[in-house]
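Visitor: Got a sequence here, can you model it:
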Amino acid sequence: MGTFLFAIFLLIIGYLFYSKFVEKIFGINDKTPTPAYSQTDGLDYVPMSWWKGSLIQLLNIAGLGPIFGAVMGALYGPIAFIWIVIGCIFAGAVHDYFSGMISLRHNGEQYPNIVGRYLGNTVRFFINVVSIILMVLVAAAFIAGPAQLISQLTPLSFIAAIALIFGYFLIAAVLPVNKIIGRIYPIFGGILIFMAIAIGVALLFTDKQIPNLTLTSFHPNELPIWPLLMVTISCGAISGFHSTQSPIIARTLKKESDGRKVFYGAMIAEGIITLIWAAAGMTFFGGTPGLQEALAAGGPSGVVNEISTSLLGTLGGILAILGVIILPITTGDTALRSSRMILAELLDKFLTNMSGKAKVLLVTSLVTVPTLYLATIDYSFLWRYVGWTNQVVATVMLWTGTMYLLKNSKFHWISGIPALFMTSVVCTYIFYAPEGFSLSYQISLRTGLSLTALVLIWYVKQIIVHKRPPSNHVKSKAS
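Guide: Down below sits the predicted model:
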């Protein structure tokens, strides 16, 4: 229990102190009008209070990630606590802050365009494709999961449940941000927080002991920690999906100082939620063997339902159903909204003669067709490919933040070191994972670290280039 409580304490300390350090390096100016005022359009650019923005941001970035991912990550034992704390404070929250604040500085631009500004057009094209694929995969996965549960609990068929959810997705994706998202999502964000706190408190008073980090409990899973843990627990530590969501709220901030509370703060809150569910997974079933059996029998949703109903009774069952149905839906619709916004910026040159509403409807339809098709195939298959693409997007965003800091002569290491770390994670993972090349662990590790070394060389060159004083091309006139 001591390790768990200390981990929560560290996350709170990280927000109170490290977030202010990051904010100071970025450099805020509340006198500069934010896009919510300078670009007001009544659709995406709408001023909202910071607390409402924080709850919406938390719901957008969370979904089932900090619950399902944490339960799966609990198989690695208490070492998961370390990754959540370090990843959240020094990588995930920094990633979220820069993805939101750099977007704000560029009139609420979407993630791919921000990448293009600081990493070049080649990377922008690559990340446009990857981001839209990620958004479509997330939206499809977050339709399929709730639809399966709805079909089990109601007379509706699976296809009818998909149609119902998808209809809501379309409405939420095209309506102004303050109509549905701004009014309902803060309530759902509050439910997510209440659910996690209730589970956390119940864990403290149960007769089961939350495991502490010791030499014997360090890693009970046979699978290698590196890099699998860093992909299994993404939401709650670092997730590239967040960088596609942050511009939604960046377009609503009233002042720049709200960014620390909204972007960094929401990530810390998600980290705490992830810690609670990871602890619940490690504790409730008497260790990793029991958790493995429970996951094999009922999957993550079955595990969450059993933990919730056992610890909280009828209330827990209601919260579990709300969580497993509402949370993915509210993340899926903003994924679809983000893909619409990204594609609109990508096709802007070709849609100049269209009205705003017609453009929104056309672009939304272009991303809905593949989303609807993918929602009908196996959920677990979809989720396997979400993991790696998600962390690739996160890595590119960290490098974007690093280049932003370098070009503005700021302390770039706060983003550069996490970027190198995540580069090694994704490079090793793709060679080792079944959905990748399925090579041996040793070969995957050597290949991943070799590619990371090449990226490090590029990074050092960038540091040298940006520290070099500008050359003087002014020639003296002949006397």
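Visitor: use CA for all of it now, contacts and neighbours both
Guide: OK.
Visitor: Okay, helices next: where are they in the stretch 351-479 of the chain?
Guide: 356-374, 379-407, 413-432, 441-467 (DSSP state H, counting those that start in this stretch).
Visitor: May I see the ones you listed organised as TSV, with distance to N212 added?
Guide: Below are the helices of the stretch 351-479 of the chain laid out as TSV (distance: least, Cα to Cα, whole Å):
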stretch	distance to N212
helix 356-374	41
helix 379-407	28
helix 413-432	26
helix 441-467	28
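Visitor: let's see this one next to it:
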Amino acid sequence: MMWFLMCVGLLIGGYFIYGKFVEKVFGINTQRQTPAFTKTDGVDFVPMSKGKVYLIQLLNIAGVGPIFGPILGALYGPAAMLWIVFGCIFAGAVHDYFSGMLSVRNNGQSVPNLAGKYLGKGAKHFMNVFAIILLLLVGVVFISAPAGLLGKLTGWDVSIFVGIIFTYYLIATIVPVDKIIGRLYPFFGALLLFMSIGLTIAIVVSSEHTLLPGFEAKDFLTNLNPNDMPLWPALFITIACGAVSGFHATQSPLMARCVENESNGRFVFFGAMIGEGVIALIWCAIALSFFGGVQGLSDGMGGNPANVVYEASTGLLGAVGGFMAILGVIILPITSGDTAFRSARLILSEFFKMPQTALPKRLLLAIPLFVMGAILTQVDFGVIWRYFGVANQTTAVMMLWTASAYLLRHNKLHWICTIPAMFMTTVVISFLLSSETLGAGLPITISTIAGLISTAIISALIIIKTKGKGDEGIIEEA
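Guide: You can find the predicted model right below:
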């Protein structure tokens, strides 16, 4: 109990202390009009209140990532909780803040254009392709997971729910942002809060289960994986949402187009990531607690984290409460999947310079995306999830380096972005070199050394190329 409360306290403290520091380094301008007003179009650029934008941002970025990822990461023991706390504060929330605020400063531009502005045209072209691939993978993952849970709840064929969710995604992708997302997501946010708070209280007061049973301080620095899986670098790929996630860089510009004032940025972008970190922490703790430890978790999971969600929710909250909690887990990916396709549409519209105020033009870009998504649903979920994890963290690396380059160009304290960028670069390269299924299958020592050397070279090149050179191209500062 004490360890859990301490972790939650650190996350909340991170928002008020480190979040304020990051905001100061960025340097907000409360007098500068945001794109919500300068580019209002009634479709994607729509002013919304701070509270509403926060709830939408939280639901957009959450998905099943801060649930399935931490459940899988819990197999390594409480060390997963440390990564959630420190990764969220010093990497994820910083990543989300800059992906949102740089978009605000650049007329609501998406991450490929931001990368192109601060890292060069090569980075822009890479991110245009990579972001679309990531968003398609996210859309497919966030169809398969809720459809599977709905099938488990009702006994209906999963393909029925896949079709229903696909239809909803198409509608939500092309209608104005305030018609469905702006109206329904605040309600869904309340359901999300019920799920998180309800499960936490239930396991605390439970007579059958103990929160983090038998774990000591040393266990937070120990790999307890019952299958002898190496912690480095797999843990940092497995737990993305809840710690640091590149998918968020594709979502923050959606709300950057709706933020009414730059002073709202810390609450909306940094704060939503801290909120997701708390959700991830709750599910990691529940996974470690409900089954009595890592071995019980491994047996209860049976290779599918959805089993943990179902068993823990119904076991702790009963039939009705469990149904509500599971419904929250179902809604999370759906509310991220639709905005994944929406983000992909907007990235393509920027690439083709195609305004999106007319419905036929929105359909022209949306329909091909859904056709490709439908094809990908036929691929095994486990394969899609692995590729999603790597693509997700690679996107995070690109966004962190983009933010670092921005700070370097303005002679600001770039290390708040450079250090997490260096860490995640090493993680991704080491993982790709060591992975037998997705990479070269090299020994972990060789992979790590190569990752460190590659990161040092990349860091030196970016720092030398961009430091103090100011902005080129898009006019940013008011």
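Visitor: Make JSON lines out of the helices of the stretch 351-479 of structure 1 and add distance to F21 of structure 1 and mean neighbour count.
Guide: Shown next, in JSON lines, are these (distance: least, Cα to Cα, whole Å; neighbours: other Cα atoms under 10 Å):
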{"stretch": "helix 356-374", "distance to F21 of structure 1": "39", "mean neighbour count": "16"}
{"stretch": "helix 379-407", "distance to F21 of structure 1": "14", "mean neighbour count": "22"}
{"stretch": "helix 413-432", "distance to F21 of structure 1": "10", "mean neighbour count": "22"}
{"stretch": "helix 441-467", "distance to F21 of structure 1": "21", "mean neighbour count": "15"}
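Visitor: how about the helix or strand that A266 of structure 1 is a member of, which residues of structure 2 does it hit?
Guide: Here A266 of structure 1 is covered by helix 265-284, with elements defined by DSSP states H and E. Aligned by TM-score structural alignment, helix 265-284 of structure 1 falls on residues 271-290 of structure 2.
Visitor: mean per-residue distance, the matching stretch to structure 1?
Guide: Its aligned residues in structure 1 lie a mean 0.7 Å from stretch 271-290 of structure 2 after superposition (mean Cα distance after the TM-score superposition for structure 1).
Visitor: what's the neighbour count on the residue nearest to T200 of structure 2 when sequence neighbours are not counted?
Guide: Closest residue to T200 of structure 2 apart from its sequence neighbours, by Cα to Cα, 6 or more residues apart in numbering: I282 at 6.7 Å. Counted with other Cα atoms under 10 Å, residues neighbouring I282 of structure 2 total 22.
Visitor: Can you check which part of structure 1 stretch 417-425 of structure 2 sits on?
Guide: Taking TM-score structural alignment, stretch 417-425 of structure 2 hits residues 415-423 over in structure 1.
Visitor: Now do the matching stretch: distance to the chain's middle.
Guide: Mean-position distance between stretch 415-423 of structure 1 and its chain equals 16 Å (Cα atoms, centre = their mean, to the nearest Å).
Visitor: how close does it sit to structure 2?
Guide: Counting by mean Cα distance after the TM-score superposition for structure 1, stretch 415-423 of structure 1 comes out at 0.7 Å.
Visitor: Contacts for that stretch next, please.
Guide: 90-91, 94-95, 391-392, 394-396, 398-399, 401-402, 452, 455-456 (Cα atoms under 8 Å, 6 or more residues apart in numbering).
Visitor: change it to 10 Å
Guide: 22, 87, 90-92, 94-95, 98, 227, 230-231, 238, 391-392, 394-406, 413, 424-425, 428-429, 448-449, 451-453, 455-456, 459 (Cα atoms under 10 Å, 6 or more residues apart in numbering).
Visitor: same thing with stretch 183-194 of structure 2?
Guide: For stretch 183-194 of structure 2, contacts defined as Cα under 10 Å, 6+ apart pick out 51-60, 62, 177-178, 181, 195, 198-200, 275, 279, 321, 324-329, 331-332, 335.
Visitor: Restricted to helices, list those residues.
Guide: Applying DSSP state H to the contacts of stretch 183-194 of structure 2, the entries found in helices are 51-60, 62, 181, 195, 198-200, 275, 279, 321, 324-329, 331-332, 335.
Visitor: Just the buried ones from the residues you listed?
Guide: Buried residues within these, defined by neighbour count using 16 or more other Cα atoms under 10 Å: 52-60, 62, 181, 195, 198-200, 275, 279, 321, 324-329, 331-332, 335.
Visitor: The helix holding A266 of structure 1 vs helix 50-62, what angle?
Guide: 50 degrees (axes from the mean of the first three to the mean of the last three Cα atoms, to 10 degrees).
Visitor: Could you list the buried residues of helix 265-284 of structure 1?
Guide: 265-284.
Visitor: and the residue nearest to T200 of structure 2, how far is that from Q33 of structure 2?
Guide: Look at I282 of structure 2 and Q33 of structure 2: by Cα to Cα, to the nearest Å, they are 38 Å apart.
Visitor: Check S49 of structure 2 too.
Guide: 15 Å.
Visitor: Looking at the two, which is more packed in?
Guide: Between S49 of structure 2 and Q33, counted using other Cα under 10 Å, the more crowded position is Q33 (18 against 12).
Visitor: ok, for the more buried one, nearest residue in space, not its chain neighbours?
Guide: Counting by Cα to Cα, 6+ apart, Q33 of structure 2 lies nearest to N261, which is 7.1 Å off, once chain neighbours are set aside.
Visitor: The one you found: how many residues sit nearby?
Guide: N261 of structure 2, neighbours per other Cα under 10 Å, totals 22.
Visitor: Could you find the counterpart of it in structure 1?
Guide: Matched by TM-score structural alignment, N261 of structure 2 corresponds to K255 in structure 1.
Visitor: wait, what's in contact with its match?
Guide: If you count contacts by Cα under 10 Å, 6+ apart, K255 of structure 1 has them with 28-37, 47, 49-50, 104.
Visitor: what about the spatially closest residue to F169 of structure 1 that is not a sequence neighbour, which helix or strand?
Guide: Nearest residue to F169 of structure 1, sequence neighbours excluded (Cα to Cα, 6+ apart): D333, at 4.8 Å. Assigned by DSSP H and E, D333 of structure 1 belongs to helix 288-346.
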